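**Q** the amino acid sequence is not available; the structure is as follows:
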């Protein structure tokens, strides 16, 4: 490899992490309450999309894939997002209903990682959320055969225009679109620290309660 074809050095991207200690005594009694506290702090810190999360799935054949999705709700039952059920993630979850979520809050030196089983939310909940979306997003849900190969941008735009003309006011809720809930079995809170001695505290479901474990960085 000659000098002109070498990839750029990443040495200049090194950084130091420093944050307040994350101690077991500081944690809420359950991971959802702890997530709510950290999420509020991420919002207060001005992160552009604090609800953006990486969703990792795996097919029945063991082929993993990940993508960024927006969290649309959370409560004691888990974390909710919406998608096309015929998309790659939808197909993965039909075959292998488990997922991992990652909230990469880099600017405040924090991450939250969730692992758990995945279930479809009730149809009426998906329909209510669909109807709350902007009109253009609702038409877009119909127009995009998510993850399918598209011949051109023009083809996609023409399909959108046809559907908008068909439903100028209220498009129906697609049968192929709806929500998933990730029911957590583990939730890890990561706080960056100096010298890579990061704090990692994990809630792990144990019977009807949560056990807290510290992980080596």
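**A** Right, received. Where do you want to start? Quick caveat: nothing in here was measured; it's all calculated off a predicted structure. Numbering: from 1, shown residues only.

**Q** going forward, measure contacts between C-alpha atoms and count neighbours the same way
**A** Fine.

**Q** ok, now which ones touch residue 179?
**A** With contact taken as Cα atoms under 8 Å, 6 or more residues apart in numbering, residue 179 is in contact with 80, 81, 82, 83, 120, 121, 125, 126.

**Q** redo that, cut-off 7 Å
**A** By Cα atoms under 7 Å, 6 or more residues apart in numbering, the residues touching residue 179 are 80, 81, 82, 83, 120, 121, 126.

**Q** what's the helix or strand for the closest residue in space to it that isn't next to it in sequence?
**A** Spatial nearest neighbour of residue 179, excluding adjacent residues (Cα to Cα, 6 or more residues apart in numbering): residue 82 at 4.1 Å. Take DSSP states H and E as the rule and residue 82 turns out to sit in strand 78-84.

**Q** other SSEs contacting that strand?
**A** strand 73-75, strand 177-191 (3 or more Cα pairs under 7 Å, 6 or more residues apart in numbering; DSSP states H and E).

**Q** and the comparison structure, right after this:
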């Protein structure tokens, strides 16, 4: 990445902010169900991982002497703090807590998909949706490049990776990694369907289940 603040940094920062905003959405839904317990959990999580970044422009927050390192650190913090909050909510509130978390992920995925539609992605094919998805889904730094496309067509996109970049941050907590993958899957599927209801997302291979790779697909529902 460039040593000078540019469009790619603002692009990445926007994706980090979406994780922060989703954490807040999860909290809002949890308060409706878990009441004071949700407030207590958020305080505990913030005490360990710090409070989320304030809603300010990147220029007002970033350490200009260490742009790459600052952004990488914010990815790590946001993903770890989100996972910690989710783990504690489900541990304390059970199935209703998990249901609240799932609703938050699906709701944000839908909202992001609708925003993409407003920007011209209405009824896009699978290949175009995959491109647009990368403007919303935080998946490491731009230099990480872990996804490998094996099919890139209007009707179907398939991509593979040997690692899940978020997993290293999730494992800093005691959250169930398979649950986090499930939640991300709900988010992506909601995003895809908001753009084109004829398409859907699924993970067809998973290293957590013993498969040699992770494989993901956007295709006809």
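**A** Alright, I've got the coordinates. The structure displayed is predicted, hence computed values, not measured ones.

**Q** what TM-score do the two superposed chains give?
**A** With the length set by TM-score structural alignment, normalised by the length of structure 1, the two chains reach a TM-score of 0.26; 105 aligned residues with a Cα RMSD of 6.1 Å.

**Q** picking up where we left off before, now the two most distant members of the contacts of residue 179 of structure 1.
**A** Using Cα to Cα, the pair of the contacts of residue 179 of structure 1 lying farthest apart is 83 and 121, separated by 11.5 Å.

**Q** and the longest helix seen in structure 2, what does it pack onto?
**A** As assigned by DSSP state H, the longest helix anywhere in structure 2 is helix 67-116. Where contact means 3+ Cα pairs under 7 Å, 6+ apart, helix 67-116 of structure 2 is packed against helix 7-34, helix 36-49, helix 167-170, helix 177-195.

**Q** I'd like the next helix or strand past that helix.
**A** Following helix 67-116 of structure 2 in sequence, per DSSP H and E, is helix 126-133.

**Q** buried residues in that following helix?
**A** Neighbour-count burial for helix 126-133 of structure 2 flags 126, 127, 129, 130, 132, 133 (criterion: 16 or more other Cα atoms under 10 Å).

**Q** one more: stretch 29-36 of structure 2?
**A** Buried residues in stretch 29-36 of structure 2, counting neighbours by 16+ other Cα under 10 Å, are found at 29, 30, 31, 33, 34.

**Q** let me know the closest of those residues to residue 59 of structure 2.
**A** Closest approach to residue 59 of structure 2 among the buried residues of stretch 29-36 of structure 2 (Cα to Cα): residue 29, at 31.0 Å.

**Q** OK, contacts around the closest one?
**A** Going by Cα under 7 Å, 6+ apart, residue 29 of structure 2 touches residue 100.

**Q** separation between it and residue 189 of structure 2?
**A** Applying Cα to Cα, to the nearest Å, the value for residue 29 of structure 2 to residue 189 of structure 2 is 20 Å.

**Q** got the angle for the strand holding residue 82 of structure 1 vs strand 177-191?
**A** Per axes from the mean of the first three to the mean of the last three Cα atoms, to 10 degrees, the angle that strand 78-84 of structure 1 makes with strand 177-191 is 140 degrees.

**Q** surely residue 184 of structure 1 touches residue 115?
**A** Yes - Residue 184 of structure 1 is within contact range of residue 115, at 5.6 Å (criterion: Cα atoms under 7 Å).

**Q** so residue 218 of structure 2, which state does it fall into?
**A** At residue 218 of structure 2 the chain is in strand, as set by DSSP: H, G, I helix; E, B strand; the rest coil.

**Q** so how many other residues sit close to it?
**A** Close neighbours of residue 218 of structure 2, defined as other Cα atoms under 10 Å, add up to 27.

**Q** again with residue 132 of structure 1
**A** Residues lying near residue 132 of structure 1 (other Cα under 10 Å) number 10.

**Q** tell me who's in contact with residue 66 of structure 1.
**A** Contacts of residue 66 of structure 1 by Cα under 7 Å, 6+ apart are 54, 55, 56, 57.

**Q** make sure it is indeed in a strand.
**A** Yes - remark: residue 66 of structure 1 belongs to a strand, assigned using three-state DSSP.

**Q** for it, give its distance to residue 181 of structure 1.
**A** 17 Å.

**Q** also residue 200 of structure 1?
**A** 24 Å.

**Q** could you do residue 137 of structure 1 as well?
**A** Taking Cα to Cα, one finds residue 137 of structure 1 at 21 Å from residue 181 of structure 1.

**Q** look at those two and report which has more neighbours.
**A** It is residue 181, of residue 137 of structure 1 and residue 181, that has more neighbours when counted by other Cα under 10 Å, with 21 against 13.

**Q** who's in contact with that one?
**A** By Cα under 7 Å, 6+ apart, residue 181 of structure 1 lies in contact with 78, 79, 80, 81, 118, 119, 120, 121.

**Q** rerun at 6 Å
**A** Residue 181 of structure 1 makes contact with 78, 79, 80, 118, 119 under the criterion Cα atoms under 6 Å, 6 or more residues apart in numbering.

**Q** on that earlier part again, quick check, the residue nearest to residue 179 of structure 1 in contact with residue 178.
**A** Yes - using Cα atoms under 6 Å, residue 82 of structure 1 is in contact with residue 178, at 5.4 Å.

**Q** out of the buried residues of stretch 29-36 of structure 2, which is nearest to residue 169 of structure 2?
**A** Nearest to residue 169 of structure 2 among the buried residues of stretch 29-36 of structure 2 is residue 30, at 22.3 Å by Cα to Cα.

**Q** ok, the closest one to residue 203 of structure 2 distance?
**A** Residue 30 of structure 2 is 27 Å from residue 203 of structure 2, by Cα to Cα.
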